[in-house]
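Student: build the 3D model from these lines:
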Amino acid sequence: MAEVLDTAQVQAALAELTDWVGDPEAIARTVSLATFPDAVAVVTRVAIAAEEMDHHPDIDIRWRTLTFRCRTHSAGGTTALDIELARRIDEIVAAQG
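Tutor: Next comes the predicted model:
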C-alpha cells in the first residue's frame, strides 16, 4: 500500500507543481480554461491519464473552471501517486493553454 506523505513532503512536492495546494489529507488545483469545450477536453485527457495510472482524481466542472482533488483513498491521504497524477494534470492543462 502507498504511504501517506507528511506535511513537509507534501509542501516540497507542491513547490514543484503549478498552483496546487494541500496537505497530507489531499491536494487540489483549480484552473480556468478559455471555453467550456476546452475544459471538457482537459477532463477527457485527464481521464485517459488517470485510467493509465489506475488512479482517479475528483473533478468538479463549473462551466470553464475545473477543480482537481487528488487523494489516495486506500491509504487515507496524499501519496506519491497523487503527486505524479498532479504532474500529469499540470502537463495536460499547460498543453491545452
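
Student: from here on, contacts and neighbour counts on C-alpha atoms
Tutor: Noted.

Student: and the helix or strand containing Phe68, what does it pack onto?
Tutor: For Phe68, the host element (DSSP states H and E) is strand 65-70. Applying 3 or more CA pairs under 8 Å, 6 or more residues apart in numbering; DSSP states H and E, we find strand 65-70 packed against strand 27-32, strand 58-62, helix 80-96.

Student: please generate a structure for the following sequence too, so the two can be compared:
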Amino acid sequence: MELLSNEAIQDALNRFPEWELVDEKWLQRKYSFRKYLHGVAFVHQMAVHAQERKHHPHIVIDHTAITVSISTLDMGGLTNVDVEMVEHFDNLFEQAEK
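Tutor: Sure, this is the predicted structure:
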C-alpha cells in the first residue's frame, strides 16, 4: 500500500465532490439526515463495513449530522483503501433512509 499522489487525491475529490481534503491527509464529509435514528443506522452500516475491511474512520454523530473523516493512519496519509471506503460510504448513503 502506498500513499496517494496529489494528482490521485485530486482525482478522488473530483469523483466525490461532497468530500473535502483536511490537513492534507484526511478525507471528510458531512452527511445529513432528517431523523437521528436514520443517521445512527447509517453509522452502524459504515461500522460493519469498516470492521470487515479493518479500516476504521473517525465518525461524529451530531444529532442528524454525521461527519466522517478517513485516513490511513499507519501510512500517515491517504491511500486507495480510503478512496474505496469513501465510495462505499457514499453508496450506503444513497440507499439509506434519510
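
Student: tell me how the two chains score on TM-score.
Tutor: The TM-score (TM-score structural alignment, normalised by the length of structure 1) is 0.92; 96 aligned residues with a CA RMSD of 1.2 Å.

Student: just to revisit the earlier point, hmm, who's touching the strand holding Phe68 of structure 1?
Tutor: With contact meaning CA atoms under 8 Å, 6 or more residues apart in numbering, strand 65-70 of structure 1 is reached by 26-33, 39, 56-61, 78, 82, 85-86.

Student: counterpart of the particular helix or strand that has Asp11 of structure 2 in it in structure 1, which residues?
Tutor: Asp11 of structure 2 is part of helix 6-15 when elements are defined by DSSP H and E. The alignment of helix 6-15 of structure 2 onto structure 1 (TM-score structural alignment) covers residues 7-16.

Student: what's next to the matching stretch, contact-wise?
Tutor: By CA under 8 Å, 6+ apart, the residues outside stretch 7-16 of structure 1 that reach it are Trp20, Val21, Gly22, Asp23, Pro24, Thr78, Ile83.

Student: for the fifth one, grab the count of nearby residues.
Tutor: Meaning Pro24 of structure 1. By the measure other CA atoms under 10 Å, the count of residues near Pro24 of structure 1 is 18.

Student: list the contacts for the residue nearest the centre of structure 1?
Tutor: Centroid-nearest residue in structure 1: Ala86, 3.7 Å away (criterion: CA atoms, centre = their mean). By CA under 8 Å, 6+ apart, the contact set of Ala86 of structure 1 is Leu17, Cys70.

Student: then His58 of structure 2?
Tutor: His58 of structure 2 is in contact with Val68, Ser69, Ile70, counting by CA under 8 Å, 6+ apart.

Student: any idea how far the second one lies from Val22 of structure 2?
Tutor: Right, Ser69 of structure 2. For Ser69 of structure 2, the distance to Val22 of structure 2 (CA to CA, to the nearest Å) stands at 9 Å.
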